[in-house]
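S.K.: Okay, predicted coordinates and the sequence, questions at the end:
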Amino acid sequence: MKDLLHRPRRLRISGGVRNLVRETRLTSHDLIYPLFIVPGEKIRDEISSLPGICHLSVDEAVKEARTAYELGIQGVLVFGLPEYKDEEGSSAWDMNSPVQKAVAAIKQNLPGLVVITDVCLCQYTTTGHCGLIKGETVDNDSTLDLLAKVALSHAKAGADMVAPSDMMDGHVAVMRDCLDHHDYSQVAIMGYSAKYASGYYGPFREAADSAPQFGDRRTYQMDPANAREALREVQLDITEGADIVMVKPALAYLDIIRQVRDRFDAPVAAYNVSGEYAMVKAAAQNGWIDEKRIVLETLLGIKRAGADMIITYHALDAAKWLAEQED
């Protein structure tokens, strides 16, 4: 054993050596922080299934966005809960709705922060589905123009990027055409390109008040069994004009993130979703895990799999912990 030529442990001997040879680096610049905006003022109500995450009025959202920005987080993803719902989801493109007001306020106060908006109808329709209902079916093509109206309203409010999460066929192309036609060619599109019909979304349904009133979303979100289909979906989004593609959820789909990274040159986002966050928080609250270590290891694993950016509810805590590591 004295004649061993290769000793990998030589490169693990100290923190300094490990830093020099580290292959994957996670920083606060890799993180995007979701915000849930509600009507009203001075509202900061914790969401029971997402400990540490709150429903925020516009004024409080600006404060939360500033905290994120000062921690080095580069972007926020804005969701909204409207004052009213109808069959079309018309409050989704109402310029007086919480998302549009929050976007304008955040950009006015923090022009350097990248503001991304979720484009969907589920929070805004009485059915809770992501598109217009005909009979008991989500009608793809009649939904597209409505989604374009939502994206355009976000652009008018000042959004840097829109992120359609509805999974309607052809939605990226319709939004790109609408934005370009109205002189918003600078507004980017982050496609929810490979969005699976997942059980990990449970806490989000409470946070966004978006549970479907009948059926489920398996006719438009992807089957968790399929990988090759994800690559087709990503290719379609890129062809239609998506600037960034996304895989959602992250942890059960690390293989998909890696395949997308290997196949395509577009930037890849991964969404570390509500159920993934809630499980970690619950285990930490019970003293079963070291929350800091688990969170940073999880986010590092998502980045190692190939994600260029990670949407995560852990963003504020992770950014603080990463800053501590640098000190």
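M.R.: Thanks, I have the structure now.

S.K.: Could you use CA atoms for every contact and neighbour count after this?
M.R.: Noted.

S.K.: The nearest residue to residue 120 once chain neighbours are set aside: neighbouring residues, count only.
M.R.: Closest residue in space to residue 120, ignoring its immediate chain neighbours: residue 166 at 5.1 Å, by CA to CA, 6 or more residues apart in numbering. Number of residues near residue 166 (other CA atoms under 10 Å) recorded here: 26.

S.K.: got a list of what residue 166 touches?
M.R.: For residue 166, the contacting residues are 119, 120, 121, 130, 131, 192, 220, by CA atoms under 8 Å, 6 or more residues apart in numbering.

S.K.: Take the residues you listed and lay them out in CSV including neighbour count, distance to residue 76 and secondary structure.
M.R.: Shown next, in CSV, are those (neighbours: other CA atoms under 10 Å; distance: CA to CA, whole Å; DSSP: H, G, I helix; E, B strand; the rest coil):
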residue, neighbour count, distance to residue 76, secondary structure
119, 26, 14, strand
120, 26, 17, coil
121, 30, 19, coil
130, 27, 22, coil
131, 29, 24, coil
192, 27, 16, strand
220, 18, 26, coil
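
S.K.: out of those residues, who's nearest residue 32?
M.R.: The shortest approach to residue 32 among those belongs to residue 192, at 14.4 Å (CA to CA).

S.K.: Go ahead and confirm that closest one touches residue 165.
M.R.: Yes. Under the criterion of CA atoms under 8 Å, residue 192 makes contact with residue 165 at 5.2 Å.

S.K.: name the helices or strands packed onto the helix or strand that contains residue 202?
M.R.: Residue 202 is part of helix 202-208, with elements assigned from DSSP states H and E. Helices and strands touching helix 202-208, as assessed by 3 or more CA pairs under 8 Å, 6 or more residues apart in numbering; DSSP states H and E, comprise strand 50-56, helix 274-285.

S.K.: Format the ones you listed as a markdown table; extra columns: distance to residue 253 and mean neighbour count.
M.R.: Shown next, in a markdown table, are these (distance: least, CA to CA, whole Å; neighbours: other CA atoms under 10 Å):
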| stretch | distance to residue 253 | mean neighbour count |
| --- | --- | --- |
| strand 50-56 | 21 | 19 |
| helix 274-285 | 12 | 18 |
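
S.K.: Just tell me which of the ones you listed ends up closest to residue 13.
M.R.: Once the helices and strands packed on helix 202-208 are compared by CA to CA, helix 274-285 is nearest, at 30.1 Å.

S.K.: here comes the other one, which I'd like you to weigh against the first:
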Amino acid sequence: MVFPEYRPRRMRRNATLRAMIRETRLSAEQLVLPVFVQPGRGRREAIASMPGVCRLTVDELVKEARACLQCGLRALILFGLPEKKDALGSGAYAKNGIVQQALRTLKDKVPEMLLITDVCLCEYTDHGHCGCLHGREVDNDATLELLARTALSHAEAGADMVAPSDMMDGRVAEIRSTLDEAGLYQVPIMSYAVKYASAFYGPFRDAADSTPQFGDRRAYQMDPANSREALREATLDVEEGADILMVKPALSSLDIIRQVRDEFDLPVAAYQVSGEYAMIKAAAANGWIDEARVMAESLLAIRRAGADIIISYFAKDMARALGEKA
């Protein structure tokens, strides 16, 4: 048998060679850990559908942030669980809301940590939808003011970046204008530019108690069947002033991450969502897969698709594993 002159296996013979020519690399600096902050003190409530993830009070969140820094993880994205909910989601933009409290405390206690905030109303509304209602429909334009108020309150409390996830038309422009008018032009917007109405969000809704009381979110989140629409959505957010474009969910949207990466020169983020995390955890708990290897492989796939930033519930574990290998 005559072999080709080039034999690819030559460069796979040992770990040093493989590492030397590795095309895609993952580092802790590219990872963001989502955290759920709740009222009270000294409480860490486990989330059954997301093993290893807890709802944290502000004091416990400070401990978590310090633990993250120790393993090289330097960014969090905050989701709030208010004491009370109402039709307008007023806890989202309250001056002393739970996320605002957490921001001020973290900036005081752990100033090295980069703090991103989710800007949406679904965790704060008693109906569970991402905006205020007109009858049984989400009123897009009336919601914009509330989202901008939320982003402004987060920035004033110390957020380094705001991340609108609501999928209302025009919200990036409204938030950018509001921040700029307040002199907060240095605060970037990481837009959930492509957010599909995905079945992979189930465990998050348990964690944030944000399941809609009626209907669903398919009237404002995107149809998972659509890719050309993803580029139209991203284009709109670029034109409105987004600084980073996010694709969500990540693993079932690797093709979309690549298309967004190829089309735009802004940084691209991807969110490995709760259901993607929970599936890996469940399979590992049953002994069907090697959790550490699948964790790393899944995150590398997201990077290989073109994401510069990865939001993942595995972020701390992955950062720790990367530190141990260094």
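M.R.: Structure's in. What do you need? What you are looking at is a predicted structure, and each value in this text was computed from that prediction instead of being measured.

S.K.: Can you list the neighbours in contact with whichever helix or strand comes after the helix holding residue 202 of the first structure?
M.R.: Note on helix 202-208 of the first structure: by DSSP H and E, the next helix or strand toward the C-terminus is helix 228-240. Defining contact as CA under 8 Å, 6+ apart, one finds that helix 228-240 of the first structure is touched by 170, 172-173, 176, 191, 193-194, 222, 244-245, 256, 259-260, 266.

S.K.: which of the residues you listed are buried?
M.R.: 172-173, 176, 191, 193-194, 222, 244-245, 256, 259-260, 266 (16 or more other CA atoms under 10 Å).

S.K.: I'd like to know which of these are part of helices.
M.R.: Counted as lying in helices by DSSP state H, out of these, are 172, 173, 176, 256, 259, 260.

S.K.: Nearest residue to the fifth one in space, please, no chain neighbours.
M.R.: Nearest-residue entry for residue 259 of the first structure: residue 231, 7.8 Å, with adjacent residues in sequence omitted and distances by CA to CA, 6+ apart.

S.K.: on that earlier part again, dump the contacts of residue 166 of the first structure to a markdown table, plus distance to residue 298 of the first structure.
M.R.: A markdown table is the format used below for the contacts of residue 166 of the first structure (distance: CA to CA, whole Å):
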| residue | distance to residue 298 of the first structure |
| --- | --- |
| 119 | 27 |
| 120 | 28 |
| 121 | 30 |
| 130 | 29 |
| 131 | 33 |
| 192 | 21 |
| 220 | 28 |
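
S.K.: between these, which is closest to residue 84 of the first structure?
M.R.: Among those, and counting by CA to CA, the member closest to residue 84 of the first structure is residue 121, at 12.4 Å.

S.K.: if I look at the closest one, how far off is residue 133 of the first structure?
M.R.: Remark: distance between residue 121 of the first structure and residue 133 of the first structure (CA to CA, to the nearest Å) = 11 Å.

S.K.: what residues are up against the nearest residue to residue 275 of the second structure once chain neighbours are set aside?
M.R.: Distance criterion CA to CA, 6+ apart; nearest residue to residue 275 of the second structure, sequence neighbours excluded, is residue 200 at 4.3 Å. Neighbouring residues of residue 200 of the second structure by CA under 8 Å, 6+ apart: 249, 273, 274, 275, 276.

S.K.: Assign residue 200 of the second structure to helix, strand or coil.
M.R.: Assigned by DSSP: H, G, I helix; E, B strand; the rest coil, the conformation of residue 200 of the second structure is helix.

S.K.: To which residue of the first structure is it aligned?
M.R.: Using TM-score structural alignment, the equivalent of residue 200 of the second structure in the first structure is residue 200.

S.K.: max-length helix in the second structure?
M.R.: helix 140-157.

S.K.: what span of the first structure lines up against that one?
M.R.: With TM-score structural alignment applied, helix 140-157 of the second structure matches the range 140-157 in the first structure.

S.K.: Report the mean distance between that stretch and its aligned residues in the second structure.
M.R.: Stretch 140-157 of the first structure, aligned to the second structure and superposed, deviates on average by 0.4 Å (mean CA distance after the TM-score superposition for the first structure).

S.K.: Can you give the contact residues for that stretch?
M.R.: Applying CA under 8 Å, 6+ apart, the set of residues contacting stretch 140-157 of the first structure is 88, 92-95, 99-101, 103-104, 117, 119-121, 131-132, 161-162, 164, 168-171, 174-175, 178-179, 184, 187.

S.K.: Now do it: distance to the chain's middle.
M.R.: 18 Å (CA atoms, centre = their mean, to the nearest Å).

S.K.: Next, the buried residues of it.
M.R.: Here stretch 140-157 of the first structure shows 140, 143-144, 146-157 as buried, counting by 16+ other CA under 10 Å.

S.K.: Remind me what whichever strand or helix holds residue 78 of the second structure packs against, helices and strands.
M.R.: Using DSSP H and E, the secondary-structure element containing residue 78 of the second structure is strand 75-80. Counting contacts by 3+ CA pairs under 8 Å, 6+ apart, strand 75-80 of the second structure packs against strand 31-38, helix 98-109, strand 114-119.

S.K.: how much does the second one stray from the first structure?
M.R.: By that I understand helix 98-109 of the second structure. Compared with the first structure after the fit, helix 98-109 of the second structure shows a mean deviation of 1.0 Å (mean CA distance after the TM-score superposition for the first structure).

S.K.: got the angle for that helix vs helix 140-157?
M.R.: Helix 98-109 of the second structure and helix 140-157 are oriented at 20 degrees to each other (axes from the mean of the first three to the mean of the last three CA atoms, to 10 degrees).

S.K.: can you count the residues close to the residue nearest to residue 259 of the first structure?
M.R.: Residues lying near residue 231 of the first structure (other CA under 10 Å) number 19.
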